[in-house]
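*Asks:* I would like to see how this sequence folds:
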Amino acid sequence: MADGGKRRRYVASAVTEHRAANHSDTARFTSARSLETTMTEAEAGTLDTMQPNPAWDADSYEDTVETLSEDGLVFKVWGGDWCKDCRNQLPDFAAALDAAEVPDERVEHYPVEKEDDGSKTGPLVEEYDIEYIPTVVVERDGEEVARFVEDARVPIAVYLANELAE
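*Replies:* Predicted structure coming up:
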């Protein structure tokens, strides 16, 4: 576990350095705990795995970033810091949302736990039929318009941008 703490500090430091190097005075992420969502107290949670990957190259994904930046989209993210797939996929997705300048209030985190029988528990898991994580649901005007589920073969941001473009 000590390595996890080191890694979080390193990522937070790298994000801060990356922002400073790019002269961004509106940096949204400056520490390993700074990405928080606006939800009711009962739903509030933070996924450490949603720290943006500082090495993610937005220039390589211009169309994806543009699609994700659409006003009115809300991104609901279910994941777990214990989950290997979440740790592999969510940092790039967070970087894409950051590049798209999606406001924090349009990104909702729902931390999920895994029960002994393999089922998932957490906020809104049953209401949204969450079986696998990471799962990202995109809503517009309260209606689901796209969904990424763990086993898609492309990065989360690319998959959702393609779904939204259809």
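
*Asks:* for the rest of this, base every contact and every neighbour count on C-alpha atoms.
*Replies:* Fine.

*Asks:* and Ala96, what helix or strand is that in?
*Replies:* Assigned by DSSP states H and E, Ala96 falls within helix 84-99.

*Asks:* and that helix, what's buried?
*Replies:* The neighbour-count check on helix 84-99 (16 or more other C-alpha atoms under 10 Å) flags 85-87, 89-99 as buried.

*Asks:* give me the helices and strands touching that helix, please.
*Replies:* Packed against helix 84-99, as judged by 3 or more C-alpha pairs under 8 Å, 6 or more residues apart in numbering; DSSP states H and E, are the following elements: helix 62-68, helix 156-165.

*Asks:* go again using 10 Å as the cut-off
*Replies:* Counting contacts by 3 or more C-alpha pairs under 10 Å, 6 or more residues apart in numbering; DSSP states H and E, helix 84-99 packs against helix 62-68, strand 73-79, strand 135-140, helix 156-165.

*Asks:* structure for this one too, so we can compare:
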Amino acid sequence: MNKFLCSAFAAALLTATALPTSAFAMQEASQADIIVTAQHQKMWDKGSKLESEGLTAMEKAKKKLISFSADVVNAQNKRDSARAQAENANAEFRNLTASIPYFSDPEEAARWARQVDKAAGEWAKYSDRRMDGREELDKSSKKQIKAQAEVDKAQAKIDQGRALKAEAERLSRFDRAR
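*Replies:* Purely as a prediction, here's the structure:
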């Protein structure tokens, strides 16, 4: 009988010490950040995969976007610089040709003609550069828009993955609550 009481006492003592430990473990499990039941694990995995793919795509897309944005700025600078230079050359040409001066010798006339020719050449050159800059700007802007669309698509993938993970977690909590 003594052995039985000792065994019962030992069992009660073990139970008393084990209960707080198991209760603590259950409490920690309920406080964990992410708890998904096996039933919703597939949804969680799909969401995790989508989020991971989205983050990878986002990194690549942002690099492209930065590069294409720099191209846009460079094309704008080229266009604007060429426009200003073309306007200056145009003004110089108009100033030289506003009234034809009287020349006392052919060398003076030839010098004036060279100045007019130089101004007209610069005007044409910078007008062409302005057009090139505008074309580059159009191309760069299109690439920038596509890169922004890739960033948006990657963000949507990340959001979709996170939503699936949150839904799997919510459903798992709901299942445990029942």
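
*Asks:* TM-score for the pair, please.
*Replies:* With the length set by TM-score structural alignment, normalised by the length of structure 1, the two chains reach a TM-score of 0.21; 61 aligned residues with a C-alpha RMSD of 5.2 Å.

*Asks:* that older thread, between strand 135-140 and the helix holding Ala96 of structure 1, find me the angle.
*Replies:* 30 degrees (axes from the mean of the first three to the mean of the last three C-alpha atoms, to 10 degrees).

*Asks:* what comes up buried for the next helix or strand after helix 84-99 of structure 1?
*Replies:* Going down the chain from helix 84-99 of structure 1, the next helix or strand is strand 107-111, by DSSP H and E. Residues 107-111 are the ones in strand 107-111 of structure 1 that count as buried (16+ other C-alpha under 10 Å).

*Asks:* in stretch 63-77 of structure 1, what's buried?
*Replies:* Buried, per 16+ other C-alpha under 10 Å, within stretch 63-77 of structure 1: 64-65, 67-69, 73-77.

*Asks:* list the contacts of the spatially most central residue of structure 2.
*Replies:* What sits nearest the mean C-alpha location of structure 2, by C-alpha atoms, centre = their mean, is Lys62, with 3.4 Å. Contact partners of Lys62 of structure 2, counting by C-alpha atoms under 10 Å, 6 or more residues apart in numbering, are 68, 147-148, 150-152, 154.

*Asks:* pretty sure Met131 of structure 2 contacts Arg83?
*Replies:* Yes - the criterion here is C-alpha atoms under 10 Å, and Met131 of structure 2 meets it with Arg83 at 8.9 Å.

*Asks:* give me the element the residue nearest to Leu55 of structure 2 when sequence neighbours are not counted is part of.
*Replies:* Nearest residue to Leu55 of structure 2, sequence neighbours excluded (C-alpha to C-alpha, 6 or more residues apart in numbering): Ile158, at 6.5 Å. Per DSSP H and E, Ile158 of structure 2 falls inside helix 106-177.

*Asks:* again with Ser69 of structure 2
*Replies:* Assigned by DSSP H and E, Ser69 of structure 2 falls in helix 41-97.

*Asks:* just want the angle from the helix holding Ala96 of structure 1 to strand 107-111.
*Replies:* 160 degrees.

*Asks:* quick one: helix 84-99 of structure 1 to helix 156-165, angle?
*Replies:* 60 degrees.

*Asks:* got TSV for the buried residues of stretch 63-77 of structure 1, with distance to Gly5 of structure 1 too?
*Replies:* Below are those laid out as TSV (distance: C-alpha to C-alpha, whole Å):
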residue	distance to Gly5 of structure 1
Thr64	31
Val65	30
Thr67	34
Leu68	30
Ser69	31
Leu73	32
Val74	30
Phe75	27
Lys76	26
Val77	22
